[in-house]
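Enquirer: this is a predicted model, with the sequence first.
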Amino acid sequence: MDYWEDLGGIPAGSGPSVVTIGNFDGVHRGHREVLSRVVAEAKKRNATSVVITFDPHPAVVHRPDAAPSQIMGLEDKKIFIESVGVDALLVLHYSLEFASQTAEEFVTRYISEPLNACAVVVGHDVRFGRDNEGDFRRMQELGKKLGFDVIGIDDFGEDRRCSSTWVREALADGEVEAAAEILGRPHRMVGEVIHGAARGRELGFPTANLSPEAEGFIPADGVYAGWLVDDKGRRWPAAISVGSNPTFEDVPRQVEAHVIDRTDAKVEDFNLYGQRVVVEFVQRLRPMVAYRGIEALIEQMTEDVERTRDVLAPGQ
């Protein structure tokens, strides 16, 4: 997939292209329905499939104090958009100046002229341009004027429309299985492993602590069964802790994964510090609670590991 960080990256004479626009946070099942339609339409028209997205998220610019946490970072967004078969991704820097463009200015400058769009695929609830003045009908009008077809996509979902908001709600409640249903895969975080207080190691449960700068929505506090993928692509079952660990004082909120059953790696070869790893959340085992004494905590952690094995066992 070609990756363009601005209009200057687009090769001269590009197109024809089939284009869609959106934030695509999470690249959930609804998003993939749209992206798949773009890819199919481009193949039918012998055109290039192009996705236009924005960085930072518009909400961060317009509502910096109330913007929702993002489900995934830009790198993950690129990975999952490419997995659908999209030919090119154009990431536009979003700012107040960018947002001041009229609907026609935006479509002309970023869709019609540089990409020679022959079709635009969007949801019927699409909004674009200054003060969200552009909608689906306006896109149709601009298509007639600028020479491209407009293809509308219906909402995807059974009882409720698939949306990034729904994913965030599920994760905020610790319902990672529900989030996975919407996403079409387990929710994940990506970040560097840093040194922690080493309390887990002292208790016999060493953990890989994700940096506070790790990308991805942090689920509700609790203990989860999931997976850790290291920078060599090795996939390890893990008991994942999210929270401040109320058994100890002055512990900041953190995400840490205790890898279990390292049967195919030497201990000395398993140093995750400084690696950029992926942590996937499969099932919430319990909320985060305080325990009276270290022995009770160790007993609970032992049980967490056993339950993690059961959850992640083949066929479960």
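Expert: The structure has been received and is ready for your questions. Numbering: from 1, shown residues only.
Enquirer: C-alpha only now, for contacts and for neighbours.
Expert: OK.
Enquirer: distance of the residue nearest to the spatial centre of the chain from residue 143?
Expert: Taking CA atoms, centre = their mean, the centroid of the chain lies closest to residue 72, which sits 2.7 Å from it. According to CA to CA, to the nearest Å, residue 72 stands 32 Å off from residue 143.
Enquirer: A further structure is provided below for comparison with the first:
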Amino acid sequence: MEWIEVVDEFPQSADAMVLCVGQFDGMHIGHQGLLDIAKQYITDEILTVLRFSQQMDRPVQGGEATQSLLTPRAEQERLFNQFGVNRLYEVSDVGACTKQSAAALFAEQLTRLNIKRLVVSEGTSFAHDVDITVQTLVDLCAKLDVPITVVPQAKVNGRLVTSACIREHLQAGRVEAAQALLGRPYQITGTIVHGAALGRQLGFPTANFDDVDEYVMVAPGIYVSLVEIHGVNGQKSEYWYALTNAGYRPTVNGQSYLIEAYLLDFTGDLYDKRLSVSFLHRLRDEIKFVGLDPLIEQMHKDTAMAKARLGIEGHA
């Protein structure tokens, strides 16, 4: 997929395209549905997405971003490829593009693209402090003689499917509900680093995730999960069921949020490897135990419950 950062102006393109406008953070079932509808209009055109930079659309407080991403850039690119997007235009700074209003930017700049149809969700939100609405796009397409399709927003149980709703589920530990809206388990990818090795001493060696600060963090707790050990140099990835602790490790007076996964029945060295953890089910809250022996006993119970949940009890 071609990812084009738009700073001053859209690059001139003669490529016929069906253009989707939206944010696409999370690539949830609403986004997937929008792309599926756009594909229905494609004959020889390329499927293209236009959005404002997510950095512009993240709420700020005290001048600093306060909202993490469901899908950082590397994962976004993988998902765009998976769902058939050929090109992405990302407007990183509306003010840098033009001294005109953002609506005028669209009217002037989109004429540089060979748009055969524009597809947008009726609930599409744009960057803060820009004067663009869905109606703006409808009016603009009428002037440019470009067909436009406005797609109703996806709903589950009468509630709109939004990235904000998915964040709420994750931050409350409702990973199954988040999975239903994403169309896949919520996944976090990071590099495995050395920790205090306490898990190994207790008989439950864990993989400690680093480089995950961009992600929305799930509520502290113990989760049944699936871990992918990414293959390198053409090797295939390996997949292992796991118990994943997300949180602060109160029994050992942990001070910072940490994600650590115990891969069921796995033996081997995971240090410095890239792993992805997919959250399948929340088993329980974090508990502060009085001493390590009760913790070990609970970890054995957790392992048994996880295997029962997965239907693999009795397996070695």
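Expert: Arrived safely, thanks for sending. Remember, predicted model here, so these are calculated numbers, not experimental data.
Enquirer: hang on, the earlier thing: surely the residue nearest to the centre of structure 1 is within a helix?
Expert: No. Per DSSP: H, G, I helix; E, B strand; the rest coil, residue 72 of structure 1 lies outside any helix segment and is coil.
Enquirer: for the nearest residue to it once chain neighbours are set aside, give me its contacts.
Expert: In this structure, residue 72 of structure 1 finds its nearest non-sequential neighbour in residue 216, 4.2 Å apart by CA to CA, 6 or more residues apart in numbering. Residues in contact with residue 216 of structure 1 (CA atoms under 8 Å, 6 or more residues apart in numbering) are 70, 71, 72, 73, 188, 189, 190.
Enquirer: ranges for the strands of structure 1?
Expert: Counting by DSSP state E, one finds strands in structure 1 at the ranges 2-4, 17-21, 48-55, 88-93, 117-123, 149-153, 187-194, 208-210, 222-229, 235-243, 254-259, 276-286.
Enquirer: can you report how many residues lie near residue 285 of structure 2?
Expert: A count of nearby residues for residue 285 of structure 2, using other CA atoms under 10 Å, gives 15.
Enquirer: just tell me what it corresponds to in structure 1.
Expert: Using TM-score structural alignment, the equivalent of residue 285 of structure 2 in structure 1 is residue 287.
Enquirer: corresponding residue for residue 119 of structure 1 in structure 2?
Expert: Using TM-score structural alignment, the partner of residue 119 of structure 1 in structure 2 is residue 117.
Enquirer: show me what residue 246 of structure 1 aligns to in structure 2.
Expert: With TM-score structural alignment as the criterion, the equivalent of residue 246 of structure 1 in structure 2 is residue 250.
Enquirer: my guess is that match meets residue 288, correct?
Expert: Yes. Residue 250 of structure 2 is within contact range of residue 288, at 5.0 Å (criterion: CA atoms under 8 Å).
Enquirer: residues near residue 2 of structure 1, how many?
Expert: Applying other CA under 10 Å, we find 12 residues neighbouring residue 2 of structure 1.
Enquirer: how close does it get to residue 182 of structure 1?
Expert: Counting by CA to CA, the separation of residue 2 of structure 1 from residue 182 of structure 1 is 27 Å.
Enquirer: with residue 254 of structure 1 instead?
Expert: Residue 254 of structure 1 is 25 Å from residue 182 of structure 1, where distance means CA to CA.
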